[in-house]
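Engineer: Have a look at this prediction, sequence included:
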Amino acid sequence: MKNVYLLRDAIISPIGFNTRENLLSLRQGISGLKLHKEPQQTPSEYTAGIIEDKLLNENFREIGDPDSYTKLEKMMILAVAGILSEKEALDLDQTGLIISSTKGNIDLLGYESGFDKKRVLLSELGKQIKEFFGFKLEPVIVSNACISGGLALSVAKRLMNAGKFQNAVVVAGDLVSEFVLSGFNSFQALSEGACKPFSKDRNGISLGEAAAGVLLSEKAAENKANVALVAEASANDANHISGPSRTGEGLFKSIQNAFRYSGVKPGQIDYLSAHGTATPYNDEMEAVAFNRCGLEKTPVNSLKGYYGHTLGASALIESIVCKHSLLNGELYQSLNFTASGVSKPLNIIQNYRNQNLEYALKTASGFGGSNLALILKKENNG
């Protein structure tokens, strides 16, 4: 398949309302995770990365009426607005819109929100974004557990390769809702404090909410370095409704297929962006899969210590960070890492540093046995 290029992007999160602000926070080791005490939630105390409603509304007023949209819609619309440049106007009649979310507006269930009950549907979420900007083509909705954000990039690339459109806007987002909190709490999967991916003393995830958007194009931007999506592969090992394969089979197959499709070898990967949720089973599974693929010496980090697990947005946010790591030659600290708590060796990035980078591998895994691998490459066109 032909490569596609990651052009303009935007990240809306507790540590920044654009990509530049987010990258600055990553460089400085600033986390969006905070302790929250809300009696109506389950549990009553939890650590998470949550966007303040007041700040969100202040930013949204520049482009629309905050009262007309749900919190998630505002986050995702801001992400799309951040990548639509007046100087480089897109033909929205011919631009694809790919939307990723695991739960959408599920926070509207059970409450008198003032919004039509249909807004809880993922299709309605797509409709709101489409109509706000005036996209002509019907949005494609991607919802496949926690690989959704990365899978949306894969779906966009495949549709572009099939000739459906030359450009695509990919946007992803999810909230920290009572439904999500109670669900992970029922698994006893929530961390007591800020999560510690791959650490010996890790004890679960921290949740987060964020949105991100990226413009994909078949054409690279001229006279500058670009980052191309050169391969993507997914595999489902169907191990368990929530537990990953203990041998990392699905992730192993995803990575191996991405290598096979691209012709890239394990030794060429300069940076590995892991899923790294900080649950005992996920981190162990990833360590096994990475070692099976010959990636045990590759610098690796998890960004969950900054954002928490943002569900359907996580793999897209982390792919955008991968892009900028390649362009800027930066490796970000795997925040909150203490001492290794997995059975196989990994080269955890413990301090921010600069390094020449050409290839990055982004992986993601999710409930139901879903797994994904993306290979990104820096190309100089100037």
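Structural biologist: Okay, I see it. Numbering: from 1, shown residues only.

Engineer: make it CA atoms for all contacts and neighbour counts henceforth
Structural biologist: Noted.

Engineer: other SSEs contacting the helix or strand where Gly149 lies?
Structural biologist: According to DSSP states H and E, Gly149 maps onto helix 148-161. For helix 148-161, the elements it packs on are strand 95-100, strand 140-142, strand 167-174, helix 314-328, strand 370-380, judged by 3 or more C-alpha pairs under 8 Å, 6 or more residues apart in numbering; DSSP states H and E.

Engineer: tell me the contacts of Asn57?
Structural biologist: Taking C-alpha atoms under 8 Å, 6 or more residues apart in numbering as the criterion, Asn57 is in contact with Pro66.

Engineer: Check this protein for me, the residue farthest from its geometric middle.
Structural biologist: Distance to the chain centre peaks in the chain at Glu112, reaching 30.3 Å (criterion: C-alpha atoms, centre = their mean).

Engineer: Let's verify that residue: helix, strand, or coil?
Structural biologist: Under the three-state scheme (DSSP: H, G, I helix; E, B strand; the rest coil), the conformation of Glu112 reads as coil.

Engineer: Tell me the spacing between it and Gly341.
Structural biologist: Summarising the geometry, the distance separating Glu112 from Gly341, computed by C-alpha to C-alpha, to the nearest Å, is 45 Å.

Engineer: and the comparison structure, right after this:
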Amino acid sequence: MKSLPITHATLITALGAGLAAHAAALQAGACGLRPCDFEDVVLPGWIGPVAGLEQVALPAALAGHACRNHQLAWLGLQQDGFAQAVHAARERWGAHRVAVLLGTSTSGILETEHAYRRRGPDGALPGDFHYASTHSTAAVAHFVRLALGLEGPAWVVSTACSSSAKVFGDAARLIEAGLVDAAVVGGVDSLCLTTLYGFHSLELFSPEICRPWDAGRCGISIGEAAAFALLQREDGADAPVGRLLGVGESSDGHHMSSPHPEGAGAALAMQRALADAGLQPPQIDYVNLHGTATPNNDAAEDRAVEQVLGRDVPCSSTKGATGHTLGAAGGVEAVLGLIAIREGLMPGGLNLRERDPGLRIHYLGANRRGTVRHVLSNSFGFGGSNASLVLGAA
């Protein structure tokens, strides 16, 4: 692909709000996780909630879309002047020439969970519950489109953890085809009962804080996040914060909830991303791993990275700091990759006690400083949906 400028980016996670807060948190080795205390959930485990989210009020014009997921999206759009940057792009290109392409996993399902608890004697859901504007998978793209005053193509990708990485590829294809001039991409996923109880039932919600690449790892800690990036055509675009150099996607379909044990689909996504970027493996300076801290996922990704890049490239997972933000993870980690490039910082993975001796790639247990020109960011979802992004310096 022809590289695309990423002119603006922002994110909000359990680590804080905005680029500066995340850069500082990564440098300090901060962790945003805490023991699970979400609503009335009684489960052993750790979560990464966004501070102050419950107090966020939407503008009156958007009040009909109120739900936790949209409160999170709204709060994310207010960081780092992102909404203002999109408004400038809208003026430059026209509202109909700016796309909104987002990833999510559960969207506003928490509203449905609350509505179900309030159903009437006949089983009917309450009259103030509006599925289409809250829980519907497409709802978050519609909400962001309205919030930003955009009229271009809009859709949501929901392929589990790869969702908000895949939309970068969608944006690149739309721009290359001449259908749009700019695209808001990213992902939003908020805490809800379904993911907490669901991952617990799959025995993937770790009772301890998640420990990627650790010999004793036993599952994920669940976080929530919103991450956004603005991609624009080269001509007339603002000075970029980074560049999208390549996108690789694959679908190995090995198993509904387990990766291919040798990481076949993951390796293919990374190979395609490198080829798309026109780069050789030694040119990757840092890999932000999918790194969920489940035994199978870390082992499969370790094999895939070794196959494609060898054992020497510095790698780490940032999920020990943010938790696994599910459908938002790809967008979050892409923006963290941009921070790594800007700051010359390869963040060490948190919570590592004893490295798994069966995993062989160069996993960072502490921060490393150095020039970072190219970052590979991995996102691998349920059902074998894999996406890798190559990001470059501005």
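Structural biologist: Thanks, I have it. Owing to the predicted nature of the structure, the values given are computational and were not obtained by experimental measurement.

Engineer: Any idea what the TM-score comes out to?
Structural biologist: TM-score of the superposed chains, computed with TM-score structural alignment, normalised by the length of the first structure, equals 0.92; 376 aligned residues with a C-alpha RMSD of 2.3 Å.

Engineer: Make CSV out of the helices and strands packed on helix 148-161 of the first structure and add mean neighbour count.
Structural biologist: Output for these, formatted as CSV (neighbours: other C-alpha atoms under 10 Å):
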stretch, mean neighbour count
strand 95-100, 27
strand 140-142, 20
strand 167-174, 29
helix 314-328, 25
strand 370-380, 24
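
Engineer: To Thr247 of the first structure, which of these lies closest?
Structural biologist: Nearest to Thr247 of the first structure among these is strand 370-380; the distance by C-alpha to C-alpha comes to 12.9 Å.

Engineer: Quick check, central residue of the second structure?
Structural biologist: Note on the second structure: the residue nearest the mean C-alpha position is Ala329, at 2.2 Å, using C-alpha atoms, centre = their mean.

Engineer: and that one, what pairs with it in the first structure?
Structural biologist: Ala329 of the second structure is assigned Ser314 in the first structure as its aligned equivalent, the criterion being TM-score structural alignment.

Engineer: can you pull the contacts of that match?
Structural biologist: With contact set as C-alpha under 8 Å, 6+ apart, Ser314 of the first structure has these partners: 146-147, 149.

Engineer: same check, this time on Glu38 of the first structure
Structural biologist: Glu38 of the first structure is in contact with 44-45, counting by C-alpha under 8 Å, 6+ apart.

Engineer: same thing with Pro347 of the second structure?
Structural biologist: Applying C-alpha under 8 Å, 6+ apart, the residues near Pro347 of the second structure are 26-27, 29, 316, 318, 340, 364, 366-368.

Engineer: Need those residues in CSV (columns: secondary structure).
Structural biologist: Written out in CSV, the entries for the contacts of Pro347 of the second structure read as follows (three-state DSSP):
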residue, secondary structure
Leu26, helix
Gln27, helix
Gly29, coil
Ser316, strand
Thr318, coil
Ala340, helix
Leu364, coil
Ala366, coil
Asn367, coil
Arg368, strand
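
Engineer: Between those residues, which sits nearest Arg243 of the second structure?
Structural biologist: Sorting the contacts of Pro347 of the second structure by how near they are to Arg243 of the second structure, with C-alpha to C-alpha, puts Ala340 at the top with 13.0 Å.

Engineer: Roughly how far does the aligned partner of that closest one in the first structure sit from Ile63 of the first structure?
Structural biologist: Superposed on the first structure with TM-score structural alignment, Ala340 of the second structure falls opposite Ser325. Distance, Ser325 of the first structure to Ile63 of the first structure, by C-alpha to C-alpha: 30 Å.

Engineer: Repeat that for Leu295 of the first structure.
Structural biologist: Separation of Leu295 of the first structure from Ile63 of the first structure (C-alpha to C-alpha) stands at 45 Å.

Engineer: Leu272 of the first structure too?
Structural biologist: With C-alpha to C-alpha as the criterion, Leu272 of the first structure and Ile63 of the first structure are 36 Å apart.

Engineer: where do the strands sit along the stretch 101-250 of the second structure?
Structural biologist: In the stretch 101-250 of the second structure, the strands defined using DSSP state E, counting those that start in this stretch lie at 154-157, 182-189, 222-223, 225-232, 242-251.

Engineer: Including distance to Ala17 of the second structure, could those go into a markdown table?
Structural biologist: Formatted as a markdown table, the entries for those read as follows, by distance: least, C-alpha to C-alpha, whole Å:
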| stretch | distance to Ala17 of the second structure |
| --- | --- |
| strand 154-157 | 23 |
| strand 182-189 | 14 |
| strand 222-223 | 14 |
| strand 225-232 | 10 |
| strand 242-251 | 19 |
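
Engineer: Let me know which of these is the nearest to Leu202 of the second structure.
Structural biologist: Smallest distance to Leu202 of the second structure across the strands of the stretch 101-250 of the second structure (C-alpha to C-alpha): 13.6 Å, for strand 222-223.

Engineer: Show residues contacting that closest one.
Structural biologist: Residues from elsewhere that reach strand 222-223 of the second structure, judged by C-alpha under 8 Å, 6+ apart: 13-14, 33, 46-49, 190-191, 196, 205, 322-326.

Engineer: Can you flag which of the residues you listed belong to helices?
Structural biologist: Those of the contacts of strand 222-223 of the second structure mapping onto helices are 196, 322, per DSSP state H.

Engineer: Among the contacts of strand 222-223 of the second structure, which pair sits farthest apart?
Structural biologist: Every pair in the contacts of strand 222-223 of the second structure was compared (C-alpha to C-alpha); the two farthest apart turn out to be Thr13 and Phe205, at 18.9 Å.

Engineer: Going by neighbour count, which residues of stretch 126-140 of the first structure are buried?
Structural biologist: Across stretch 126-140 of the first structure, burial judged by 16 or more other C-alpha atoms under 10 Å covers 126, 128-130, 135, 139-140.

Engineer: chain center to that stretch, what's the gap?
Structural biologist: The chain centre lies 21 Å from the centre of stretch 126-140 of the first structure; the measure is C-alpha atoms, centre = their mean, to the nearest Å.
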